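Sequence and predicted structure, then a few things I'm wondering about:
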Amino acid sequence: MSQNHETASVRLLAPRVGGDESVLTPEALRFLSGLGRKFADRVPALLARRRAVQERLDAGERFDFLPETRDVREGDWTVAPLPEDLLDRRVEITGPVDPKMIINALNSGASVFMADFEDATSPTWKNLIEGQAALRLAARRELRYDDPATGKRYALGDRLATLLVRPRGWHLPERHVELDGKPLPGGLFDFGLYFFHNARELVRRGTGPYFYLPKMESHLEARLWNDVFVFAQEALGLPIGTIKATVLIETLPAAFEMDEILHELRQHSAGLNCGRWDYIFSFIKKLRNDPACVMPDRSQVTMEQHFLRSYTQLLVKTCHRRGVHAMGGMAAQIPIKSDPEANRAALDKVRADKLREVKDGHDGTWVAHPGLVPLAREVFDAHMPAANQIERKREDVRVSAADLLRVPEGARTEAGLRHNIRVGVQYLEAWISGLGCVPLYNLMEDAATAEISRTQVWQWIRHGATLDDGQPLTVERFRAAVDGEMAALRGALGPARFDGGRFAEARALFERLSIGETFEEFLTLPAYELLISSAGERRS
C-alpha cells in the first residue's frame, strides 16, 4: 500500500512503513509545508552560487578570506551562552538512525550521540521514517528494540548521551515529499519532522533540540539555517535560541568563513567541528582542475599534513575567540577482535590522534564505535580536567590562505588506486541497498570516505598522474584495475553474495563517476536515483 495524498500542499509519494502514523501526522505535514513555503525557494540560489564559485576556481581564481566581511572577523563578539548539557562534549559518537544503533550509542558512555540522517544513513523512505519514529521514542526515553536475529532486547539506560541530530545537506532532495510539484529539500524534511515532534518534549526534560549542520560552503547557507531556526521556534512558541547547532567545517570554502558562519548562527551556535574526511574530499573537488593540486594516496593524507593542521588549529582559535566549542574529528577505526596485534596498532593510532586534538585545544572529539569511547575519554580526561578548554584562545596560531591551500605531499600508488576501487564500489553497493554506514577493512566507512575514493581516481585520470611504477593512470589502466578488484571481491564474498547483490550497478556508477568528462558534485545524487528506483522505493 502506498501513500499518495496531500496535506496542506505537501504531497507524499512513498510506500507505507512501520511507524509512519506517529511522525507523518497532519499537524507535522502542515509544519513541513510551512517550512517549505518559507525557505525551499532559497536553496536553488545557494546551490547556484556554489556552481558560480567553482567556475571562478576553474578559471584560475583562488580562495581567500572575504574582504566584505572583514569587520565580522575583526569584531569583538561572542556567541550566546550554551545550555548545561552542551558544556562538556569530550567524547561524541555518531551513527545511523536505526533503533539498535540509537540505543547503543545513547548508552555508550559518550557525552553526545549524533544521530545521522546524512552521511551514515542511506535515505530510503523506510530508513528515514523509522529513524524519525525511533528518535521520537528516544526523546521520551521509551525506545526499545528486540533483535529478531538474536532475540536480545535493547533498552535505554539511566545515564544517556546528549542527543544531537544531523539533517541532510542543502544539496540533497527528498523526492518522496513534494511541495507545489517540487521535491522538498532533504534537510528541511529531516529537521522539520524531528523538531516538530520533539522540541517541546526535549525542553520539558531539561535538554533541547540540538543539531549538527553539514556540507555548508558559505555563511549565506548558515544564514538560511538561522532563519529556519527562528521560524521553527516561533511556530512552536519556543524562545529564540532554544535550538543549538554545531556546524561541520567540512568544505574548503567554509574554512575561509568560520567567523562569518558563527556570526550568522550566534544566537543558536554550539560551535564548529572538524569534518576531516569530507574536508579532504572538498579540497580535491574544489581544486580538481588544477594539475598542481593532485593528491597522494588517501592513506598518506593524515592530520599531520600542513593544510589539515592549519585548518584544525584555525578552527580552535576561531571558536575559542567566540566563546564556543571546537570539536575534533572522527576516529573511524573499529575494534579488531580477531587480531590482537592489529587491534593494538589501531588503538595506538586513535590514542595519538586524540592526544593531538586535546593538546591543540579541542573541546571534544568523535568516535565511530562504542569500543573507542573509553580510550577517547581517557585521553581527554587526562589533559582536559574541566568541562572544556574554551579559555585557551590559541592566539599563537597564524594561518594564511596559502596555509589552507598547501597541497599535501606523498606518493600515488597502484595499491592506493585499488583500495579506492574496493572501498568505493563496496560502499556504493551497500548504500543503494539501503545501508549507509559500512565496516570495511577495519574502518567504519560512510559517504565521505567513498567520496574521497572516487574523486581521487577522477583527479588522477584527469591529469594523467603517474603512480609508483612511473606509469600514468589512464582510463584503460583504471578499468583493468576495476576488473581485477571485482574478480577478487567475488572470490572473497562468494558468488551468491556478489551476484545476488547490486555490485554491477555500484561498479557502473563508480566507473561513471571516476571517468566522466564532467565532475559529479556528490555521488549521493546519482546514487539516490538508483535507490528510489528500486522496488521498495518506487514512487506512486
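That came through, no problem. A quick note: this is a predicted structure, and the numbers were derived from the prediction, not measured. Numbers count the residues shown, from 1 in each chain.

From here on, just use CA atoms for contacts and neighbour counts.
OK.

So the closest residue in space to Leu87 that isn't next to it in sequence versus Val247, what's the distance?
Using C-alpha to C-alpha, 6 or more residues apart in numbering and skipping residues adjacent in sequence, the residue nearest Leu87 is Ala387, 6.1 Å away. Distance of Ala387 to Val247, given as C-alpha to C-alpha, to the nearest Å: 20 Å.

coming back round to it: is it correct that the residue nearest to Leu87 falls within a helix?
No. Counting by DSSP: H, G, I helix; E, B strand; the rest coil, Ala387 falls outside a helix, being coil.

Next, the contact list for it, please.
Leu87, Asp88, Arg89, Arg90 (C-alpha atoms under 8 Å, 6 or more residues apart in numbering).

how far does stretch 464-484 stretch from start to finish?
Stretch 464-484: ends 21 Å apart by C-alpha to C-alpha.

take a look at this one as well, against the first:
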Amino acid sequence: MAVPSEKFVSQSAEIHTDHPGYADILTSEALAFLARLHRYAEPRRQSLLQARRQRQARYDAGCLPDFRVDTRAIRESEWTVAPIPAALQDRRVEITGPVERKMIINALNSGAKVFMADFEDSSAPSFANQLEGQIHLRDAVNGTLEYRSPEGKHYRVGSDPAVLVVRPRGWHLPERHVSVDGETMAGALVDFGLFVFHNARTLQARDLGPYFYLPKLEAMEEAALWDEVMALAEDELGLPCGSMKATVLIETLPAVFQMHEILHALRRRAVGLNCGRWDYIFSYLKTLRGHRDRLLPERGQVVMTVPFLKAYSELLIQTCHRRGAFAMGGMAAQIPIKGDDEANDNAMAKVRADKLREVQAGHDGTWVAHPALVPVAKEIFDRHMPSPNQLHVRREDVEANRDALIAPCGGTISRAGFDNNVEVALRYTAAWLEGLGCVPIHHLMEDAATAEIARAQLWQWLHHGSLEFPDHAPIDFAWFDHALAAHTHRLRESSLPGARRADDAAQLLATLTHADQLGDFLTLPAYAQLA
C-alpha cells in the first residue's frame, strides 16, 4: 500500500487485505492522485482551519458574527452562477443516507429526484465503511450494484434512478489511515478523490457531473479551495472545466453571513445552497457558546418558525434566487412508525407541515431520510410547485439583518427534554463507535448533527449556571451525572445499537460535558476510538 515515488504511505495495510474489492479502489494510480490533491490543498486547508480557530476566539471574547465589510462589493454587484445542468433542474425531493449497499439501492429506486450519498454525518467513518462505500458507489455508477438479503430477497437499481450526488467529509475531519509525506490526509480529499478518480469520467460522459454536496463551510475562502481542488481534479482526469458541480450546505452560523460570497467563489460550478438546519442549530450553539444571552431551549422547541431560523431560511432563498441558484430545504427528522397508526399519522402531519412551509416560502426542493417519505414530500411540492423549480420567486420582501440572524430564542428546558438530550447523545455516540452513523431513536432519525445539538445544549445549560427546570429544581451536574448513569445502564443491558460501546460513549460524553470549553465536534475525539 505504498507508492514510493510519491512517498505515499497508508497506515492500515491490514485492512486492505481483508476485502478483495479494496485493492481495486486503492490502486497505485488512485493513491498517486490522492497525493497530488493533498500536496496542493493541505497548506491552505491548515490555514483555513487556523482562521476558524481565530474567528471562534473572537466570538468567545464577546464579538458577534456579522456580514463582512471587505466583500460588500460581491454582495451588492450583479452576477449569477453558471447555467445549471439539465439533470439538476428539478430537485423537488432529495433523499439522503449513508453509503451502505442496500440503502443506496433503495434510495436510487425511491422516486426521489436526487440521492445524496453521504460519507459525512450519517456515516461513521471507519476505514472499512469508507472503502466499502466507494465500492458500492462505483458499482452504482457502472450499473452493477446488487444486494441479496439474508432472507434471500434480491435488490438491484431500477431503470430510472435518482441522480447521484456525493457528500464528502468536511474540511476539519482527518483520515488517519491515509498519509502523504508523513502528513495525515483530509477525509474530504480521500472521499472526493477516490470517488472522482473511479467515476468522474463515466458520469461526465452521461452529463451527470459528477455532483457534490459540500458540508460545514464557514467562509468563502473554504469554498474557493473546493473550487480549486475540483479544477485540479478536472485537469488531472481530462474533464471539461466546470463539469463538477456543487451544492453547499449552509449549516454553520458564520456561513450564513457569506452566502453571496460562497456562491461567488464557486460560481462556475455552484448549483445551490441547502438549509442544513440541524447542523446550523448546532453551529449557533457552538459559535455563541460564550454568550449566555443566546441560550436555546430544549431541541423540540427550536423549530424552523422561530425567528432566527426563519430569517436564515428566507435569506437563503432570496440569495440563491438572485444568483440563479437553487434554494434547497432541509431534513425533517421524523420516520414512519409501524404498529401505531395514530403516532404515525401525527409524525406524517409534522412532515407535511414542514414541507408545506418550505415550498410556500420559495424553496426549490427538500430532503427526506426514508424512502416512505418521498411520496409524502413529493405530493406537497407537486401541488404547490408545478414548475421544475422556483427561481422566479425572488423574496424581495426579506430583510434579514445581523440581529435577526442571531436573535435569541425563548422557551423552556423540561426534565424530559434534558433527559432526552442525554439519551440521544449517549445512544448515538455508542452506535457511532460501533460503526453506525444513522440511528433511529424514538421514531426520529438521528445523525451526527442532532447528536451534536444534544451534547452542545447539555454543555451550555450546565456551564452557564443558575438555570432551572419548570419546577424550579436546578439544572446541574448532579442531575446530568445521574441521568447519564441511568441511560448507560439501560443501554448496556439492551440489544440496541451501541450496547457494546455504552461505557466508552458515556465516558466520552461525560468528559466533553464537564470540560471547561465546549468542544468543536463530537466526532473528532470519538474518531480516535472508532474501530
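Thanks, I have it. Because the structure is predicted, anything quoted here is derived from the model rather than measured.

What's the residue nearest to Leu87 of the first structure aligned with over in the second structure?
Matched across to the second structure, Ala387 of the first structure falls on Pro388, judged by TM-score structural alignment.

again, but for Val23 of the first structure
Matched to the second structure by TM-score structural alignment, Val23 of the first structure sits across from Ile25.

so its match makes contact with Gln134?
Yes. Counting by C-alpha atoms under 8 Å, Ile25 of the second structure touches Gln134, with 7.3 Å between them.

Figure out the helix or strand that the most centrally placed residue in the first structure lives in.
Centroid-nearest residue in the first structure: Asp119, 4.5 Å away (criterion: C-alpha atoms, centre = their mean). Using DSSP states H and E, Asp119 of the first structure maps to neither a helix nor a strand.

Report the contact partners of it.
Arg168, Gly436, Cys437, Asp446, Ala447, Ala448 are the contacts of Asp119 of the first structure under C-alpha under 8 Å, 6+ apart.

cutoff 7 Å now
Gly436, Asp446, Ala447, Ala448 (C-alpha atoms under 7 Å, 6 or more residues apart in numbering).

for Gln305 of the first structure, same thing?
So Gln305 of the first structure contacts Pro408 (C-alpha under 7 Å, 6+ apart).

quick one: it from Leu405 of the first structure, how far?
Gln305 of the first structure sits 11 Å away from Leu405 of the first structure, going by C-alpha to C-alpha.

quick one: Thr366 of the second structure is in a strand?
Yes. Counting by three-state DSSP, Thr366 of the second structure is part of a strand.

one step back: run through the residues that contact the match of Val23 of the first structure.
Ile25 of the second structure sits in contact with no residue, where contact means C-alpha under 7 Å, 6+ apart.

wait, which of the contacts of Ala387 of the first structure is closest to Ala232 of the first structure?
Closest approach to Ala232 of the first structure among these (C-alpha to C-alpha): Leu87, at 24.0 Å.

Which residue of the first structure is paired with Ala485 of the second structure in the alignment?
So Ala485 of the second structure corresponds to Asp483, using TM-score structural alignment.

what do you get for Ser179 of the second structure?
In the first structure, Ser179 of the second structure lands on Glu178 (TM-score structural alignment).

so what's its match closest to, chain neighbours aside?
Glu178 of the first structure sits nearest to Arg11 (C-alpha to C-alpha, 6+ apart), 5.0 Å away.

Wait, the one you found touches Leu179, no?
Yes. Assessed by C-alpha atoms under 7 Å, Arg11 of the first structure is found in contact with Leu179 at 6.4 Å.

if we can go back for a sec, count of neighbours near the counterpart of the residue nearest to Glu178 of the first structure in the second structure?
Alignment note: Arg11 of the first structure maps to Val9 in the second structure; criterion TM-score structural alignment. Using other C-alpha atoms under 10 Å, Val9 of the second structure is surrounded by 21 other residues.

hang on, the earlier thing: name the nearest of the contacts of Ala387 of the first structure relative to Ala199 of the first structure.
Leu87 (19.4 Å).

ok, the closest one to Gly271 of the first structure distance?
11 Å.

of these two, who's got more company?
The neighbour comparison of Leu87 of the first structure against Gly271 (other C-alpha under 10 Å) goes to Gly271, with 30 against 17.

which SS state does the more buried one fall under?
Secondary structure, three-state DSSP: Gly271 of the first structure is strand.

residues in contact with it?
So Gly271 of the first structure contacts Thr246, Val247, Cys319, Val324, His325, Ala326 (C-alpha under 7 Å, 6+ apart).

do that again at 8 Å, thanks
With the criterion set at C-alpha under 8 Å, 6+ apart, Gly271 of the first structure makes contact with Ala245, Thr246, Val247, Leu262, Cys319, Val324, His325, Ala326, Met327.
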